[in-house]
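> A predicted structure for the sequence below; I have some questions about it.
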Amino acid sequence: MGMVVVISLPLILFCLLLGFGCYFFGRYRGRQDVRTHSQIYGVPAPPPGAASSYPSPPPSHLKSDVASNV
């Protein structure tokens, strides 16, 4: 025996309207979010107090004389 799946026309129309509504509402919210919260690309700033918790790098023992590197 086979199964028959019946989908009503109002259900199809409701799903289409719901899909279009979610699409346009999401597009509106996305554009509004871009205007109010612009993205900034770059290195993030460290949290307050974190910069002083790292030890200073050791001093360099390389000679600064260029002639000695030849």
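All right, it came through fine. Numbers count the residues shown, from 1 in each chain.

> make it CA atoms for all contacts and neighbour counts henceforth
Will do.

> what about the helix or strand harbouring Cys15, distance to the chain center?
Applying DSSP states H and E as the criterion places Cys15 in helix 9-36. In terms of Cα atoms, centre = their mean, to the nearest Å, the centre of helix 9-36 is found 21 Å from the chain centre.

> and what of stretch 26-44?
That offset, for stretch 26-44, works out to 9 Å (Cα atoms, centre = their mean).

> hold the first one in mind and look at this next one:
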Amino acid sequence: MGLVVVISLPLILFCLLLGFGCYFFGRARGRKDVHTNPQVYGVPTPPPGTYPSPPPPPTKTPPSDEHV
């Protein structure tokens, strides 16, 4: 029984220490990335000078009763 405790206890402590280390390292890295690379959601815009933007779509006008 003593052999199980001698082997398991250091392994458990090592796993806990590794987990806390990864957690805090990832947290610090994530906070650094927020300032350097902001997340942008939506359609990406093309680089400037690649092609002109398309004209706006035509607006629909209600039909008139002039030719009735």
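Noted; the coordinates are in hand. Predicted model only: the values in this text are computed from it and were never measured.

> Superposed, what's their TM-score?
TM-score of the superposed chains, computed with TM-score structural alignment, normalised by the length of the second structure, equals 0.58; 55 aligned residues with a Cα RMSD of 2.9 Å.

> rewinding a little: please point out which parts of the helix holding Cys15 of the first structure sit buried.
Neighbour counts over helix 9-36 of the first structure (16 or more other Cα atoms under 10 Å) mark no residue as buried.

> Just give me the mean distance for it relative to the second structure.
Comparison of helix 9-36 of the first structure with the second structure after fitting gives an average deviation of 0.5 Å (mean Cα distance after the TM-score superposition for the first structure).

> helices and strands around that helix, which ones?
Using 3 or more Cα pairs under 8 Å, 6 or more residues apart in numbering; DSSP states H and E as the contact test, no helix or strand touches helix 9-36 of the first structure.

> equivalent range in the second structure for it?
Using TM-score structural alignment, helix 9-36 of the first structure lines up with residues 9-36 of the second structure.

> Many thanks, I have nothing further to ask.
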